[in-house]
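Participant: need a structure here:
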Amino acid sequence: MHDRKGDLPSRREHIIPSSLHGYVKNETRKDEVQPSMKLRSFRVRNYRCIDDSGEAPVEHIKALVGKNESGKTSILKALHKFNPATPEPFNGLKEFPRRRFHEYEDKATVVELKVSLDHDEMDELAQIDPRLAEVSGASVTRDYAGRYAVELLPDIQTPSPNLKGVFPFLIQLRGTIDRLDDTTLGREGGVRWKLLDALSRVGTGIVEETDLSNASSSREAFIRQLQEIQVVLEKSTDEGSKKTIRDIVRLILNTIDWPSIDTRINKYIVERLPVFVYFENYAILSGRIHLPSFVERFIAGELNPEENTARMLLSFLKLDPEKLVKLGTHEGKSSQEVQEAFDTRALMVDRAALSVSGLLADIWQQRKARLDLAIDGEYLRLWVADADGSRVELEQSSKGFQWFLSFYIVFMMESLQGKDTVLLLDEPGLHLHPAAQQDLLRVLGKLSEKNQVIYSTHSPFMIDLDHIDTISVLAETPKGTKISEPTKTTDKTALFPLQAALGYALSRGLYTGQYSLLVENITDLWILSTISQHFRESSHGSIDDDIVITPSGGGQKSALFATMLSGQNMGVSVLLDSDVEGISVKKQLIESPIARETNVLFVNDATQESGRVMELEDLLPPSLYLRFVNDAYSGELGKNRLGNEALAKDVQIRRYVEAELEKRGVSFSRFRVARQIMNDLPNIPFSQFPPEFVQNMERLFLYINRIKPEHTAQPIIARSSRHSSLRAIFSRSRS
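Facilitator: Predicted coordinates for the structure are as follows:
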């Protein structure tokens, strides 16, 4: 489809026709807000320090992480100007990259968005033209001149608006007419022959290459010839064929009218683009609002930022400040009327206080606090009440609390004004305690259920590692600032906030040992270190002492953790379950510029069954693992011990045990069995282990040890089985 360009408005503005560019903004009229499309990705180009950010996917929420001057604010500013709630045009003189200003032209693209359509929007487009039924989204760009260009996704290739372009439709029309039921006698009879006769005249006297989209005698003749077919068609009683013929004629007419339809599509898409609301500075709410002064400045349109926050609070509470002022005056009232007005005013504030009392219960977890309101003469006062009932004025509470409350009020009111906006926040919660920042992160997650949120941050406590796909890193490259996934960034310093977040999430700092083996969870650490220790004490191959085993908390976190450790020039091995997630993590590591040298192992690499899905427990002989399970659950199972008779060859032993215990009404705990292995396995004579198990484990240990540039055999130190098998966990190189 051709790009549809025009100086088009946001969905909140009326559109009037223009001569060449399709549409221009009318700043004076506001139409009813249309539901907007969902943002799926964005890309910023030619803006301040950014030449081309690359494409960044967006779901409900997106965190932009990067060091100072990396371009986080520039990204947010550019997105805001793409389609702001209040018009704010791009300024090429100030905003085009200075080092390339000699390349500037107003048609330079600044922002590209990809948006998705819902089912209703897809249906509405299909009503414009049936060929649009498969369109599920659009790519929209905006340049420095403010013009939008729209490309449908997937793109629709339409024929040229001439006889040559519509010829396939004419052939299709002929075939449909030939199949028409023409057995009716009387006036309705002979319709098929009449239609064929009318069709034979379509295109008569028109040059094949003539553009029929422009006003001309050829266009008028062509449309008149198609109308003859439609007139004759009304006499047919074959309703099925009539509909098919009408649809084909419609496609032909739409093809020659495509420039006009193109403009309609353009208008439809741009009107429904998401509106961007940018939050940069938040005025702190005052605990004392002088109502007469507030109303006077409100009417004059002269509210300062602090009073504007107060206005949003009053709006949120549905309190009319003018009415409160009128109820508080004595003029023209009897003493009884004054008392009734004061009582009414107090009742209004009390009801508002009840509605606001639970405002912070779900969002502020630092301490139990309740917001109270009270009317005091001409002042509306805000108090913060503790759980014990003691109250302090809002100004006497912490700055962090004041900021959080003010932000939440502004955020809630702005988001309520329009559905499906995209909320942009630059470094939110800077002076909040880390725990309060996590409260804020939860609030953003809640608000993102209705409005998409994009925010920038330096803080590790504003990073949600449980949803790594919501995090993008702004990294400096030889080609300028780029947005990338955390595991694919080439800028090690940009990863510092994620490194801190990961360390906090794991409740432990990054290890300082030179070599690390990352496993998926704590039970893998327990089992692997116990087996390795027993093998070492029995003078067999084991994991070298200076390789530190670290649980990462899951396969996806292993990729991020490996990137962090590799960025510190540490040798890293990653042991993964050979499942779909493990394969995905390995792919991420192979593609990572920093962690590509990571030694990635699958559990099944230790066996001859490369295609089998395996966990670490599957390396143990099934009968041995079931022995540990039966001992761990001896109280629940009694004599009804588990056997391996029903265990299929390719079924993971843990899944089998979990299902068998569930049949017996027993809940399975991986940790419980792993602890049993730690306690009992060191006491099993090494000679009782099957040769295949010994061979597989020694092969795995050999692969793990290859992390070291020059692997040499470590001295074997015989140890008593009374030594704790956990000692291997905390081993460190003392060289």
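Participant: Only C-alpha atoms from now on, for both contacts and neighbour counts.
Facilitator: OK.
Participant: Residues contacting stretch 421-430 from elsewhere in the structure, which ones?
Facilitator: With Cα atoms under 8 Å, 6 or more residues apart in numbering as the test, stretch 421-430 has contacts from 36, 72-73, 76, 80, 274-280, 403-404, 415, 437, 440, 451-458.
Participant: Do you have the strands of the stretch 451-600 of the chain handy? List them.
Facilitator: With DSSP state E, counting those that start in this stretch, the ranges of strands along the stretch 451-600 of the chain come out as 452-457, 471-477, 480-484, 515-519, 547-551, 571-576, 599-602.
Participant: And this one, please, so the two structures can be compared:
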Amino acid sequence: MKLKNIAITNYRGVKNKQEVPLRSLSSVVGKNDAGKSIVLNAIATFLDAKNYSVVDSDFNDIDSSIVFQVVFEHSNLKEILEAKIKSKIKKADGLEEFLNDFIFDGTIIYEREISKSGKVYTKESILIKDFDDEEFANLYFKTDEELNKIIADNTIVIPVEGKGRNSKIEKIKHIKEFAITKGVQIEGKFIVDSFKINSLFPQVELFVSDYGLEADTKFKTNSVTEISDYFNRETQDETQRLRVIENEIEAEMQNEADSIKSFMSDYTSSLQKVEIKPQITWKDAIKNVDVRFQFDGDANPIPMSHKGTGYRRLFMVARFRYLAEKNKGNNIVYLIEEPETFLHPSAQEDLLNALKELSEENQIVITTHSPVFAGATNPESVILCKKDGQTVYEYATEATKEDFVFKIIDELGIKPSFNLRDSFEKILFVEGKDDAIAYKLICQKLFDKDLEENVLVLPTGGSSVDSFINISYFKKNGRELFLLLDSDKGLSIRNPKKPLIQAQSIVNFNSNFGTGYALHKSNLESYYHPRVLEDFYFRLKPYEIHFFGEDEDLQEFFKEKGIKKKDNINIFNSMTKEQFEEVLEQELIDFLEKIIS
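Facilitator: Next up is the predicted model:
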């Protein structure tokens, strides 16, 4: 499940209830000490009070409780709730109707209350639809005797057929029908989570701004969990056997180090080795985990703590790329405080790309002062933090999006991302850097022309803050503007609003800026030629891949076949002119030809 919204009350700088909407990748911006970190710590404590416990200073008012209220969403919400509850309530007894009382517009709403410092929640509740009349309230938690009294007092007729009077859910069903007929109002009420729905919540990892392994307790626990589990399963009788186990542990940890090293080498070519070596004291299970680097000129690996903070951040960039691979299919919330700290702007871009990849299957919330990070986030995914007697949070709605973007500009000083060159009479906005490279390749193959010879191609054509600013800026510039977007039709089942948003973006662009075009297929990868994929990935058999449809969601298919997004440019580069003509719709070819002519 993913967090759609968190409401915070009486926590740190927040006195009265403050709501914060959350997306797959959200940015919290604001001045120092405005309360950005409150959001991260509130989410961490809500999801895992054991590791992110509450202390006295966390209470805004020590005499009142801290309350976190979170709205969760999931593409298969009813199915996962059913799997959790069906052991207690059978389908035949009215499980479907019972589940509907938990679901509010495709979400569930959960509340955790903390009245004193420590690692334990005082109260855990879930919102349920219920009647506001005391006689008909809490029906699911009344005894059979209490239900029978309501039936008798109101002369409610229950059919004898089927379960009839023997089914509690059956009784509740007919009592509810009677109460609705009578005009009793329904409202939302929080009830104790006796079904342990909280076990469905995602895991959480928090990375503070002074990131280092000494602060990253989750790195330590996650890295040694498999070691501890393995150790607990094995005998402790023989020293020789323990040495074998130690060797296996060290080999496993070094495999992880080697993977991270391969990513980290992209940013520092002199890196020779990354060493992750557990310090094992069997009586203590695992004592510690050390990370060491060996660069050119180093006789031995040197502890990361002896390196500068910039290297720690580079390690974080590499580690997030590693996590993106390792945790595919898992549901984890990553909370990151000021990821740009100590990073060169180019490394910020690398980390941002790693976080975007990670957010495809997980959820990420960052605090930032960086235009690079905030600018790459959709306006609806930016939370502006201010102090107004208490910490308050502002966010965009469809009606306020334009005004809100300029508030972000005032806060962070975001400016157009690219300088204009007078030789360009046309500007083409595309969604990302890979799209810019791919369309350049396509034009070279189709027309034997360099797209960028006369056209400025800007990878800011999505719905990010950056693209909003750039397009608004360039509108006043007298250039001919073009926009080329994915249709996202393949996302219609997982996210029905996304194709509509893309289509509306094209309509708005055509009305206000220039000429826009949305692909017929879901995205550029939908235009891979099947035969090229089969040649590119040797393990695929001839004619194993089909031509992709317009509204086909390829995420699971690509995962199953081992087709990786990072290979997209090389795949397109392997395609011939004839193959492009076979997969591209004529309207797209005409659109590109108009731009390049």
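Participant: May I have the TM-score of the superposed chains?
Facilitator: Overlay of the two chains. TM-score (TM-score structural alignment, normalised by the length of the second structure): 0.54; 458 aligned residues with a Cα RMSD of 6.5 Å.
Participant: still on that earlier bit, with distance to residue 508 of the first structure added, can I get the strands of the stretch 451-600 of the first structure in CSV?
Facilitator: Converted to CSV, those look like this (distance: least, Cα to Cα, whole Å):
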stretch, distance to residue 508 of the first structure
strand 452-457, 22
strand 471-477, 22
strand 480-484, 26
strand 515-519, 14
strand 547-551, 10
strand 571-576, 17
strand 599-602, 23
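Participant: now those as CSV including mean neighbour count?
Facilitator: Converted to CSV, the strands of the stretch 451-600 of the first structure look like this (neighbours: other Cα atoms under 10 Å):
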stretch, mean neighbour count
strand 452-457, 24
strand 471-477, 23
strand 480-484, 22
strand 515-519, 25
strand 547-551, 24
strand 571-576, 26
strand 599-602, 22
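Participant: quick one: residue 311 of the second structure and residue 505 of the second structure, what's the gap?
Facilitator: 40 Å (Cα to Cα, to the nearest Å).
Participant: cool, residue 99 of the second structure as well?
Facilitator: For residue 99 of the second structure, the distance to residue 505 of the second structure - Cα to Cα - is 36 Å.
Participant: Same question for residue 319 of the second structure.
Facilitator: In terms of Cα to Cα, residue 319 of the second structure sits 35 Å off from residue 505 of the second structure.
Participant: what's the helix or strand for the aligned residue in the first structure for residue 171 of the second structure?
Facilitator: In the first structure, the residue matched to residue 171 of the second structure (TM-score structural alignment) is residue 249. Per DSSP states H and E: residue 249 of the first structure is located in helix 239-256.
Participant: which of the residues in that helix are buried?
Facilitator: Judged by neighbour count (16 or more other Cα atoms under 10 Å), helix 239-256 of the first structure contains these buried residues: 241, 242, 245, 248, 249, 251, 252, 253, 254, 255, 256.
Participant: The last one reaches residue 161, doesn't it?
Facilitator: Looking back up the chat, that one is residue 256 of the first structure. Yes - when contacts are counted by Cα atoms under 8 Å, residue 256 of the first structure is listed as touching residue 161 (4.3 Å).
Participant: hey, what's in contact with both of the two?
Facilitator: Joint contacts of residue 256 of the first structure and residue 161 (Cα under 8 Å, 6+ apart) are 212, 213.
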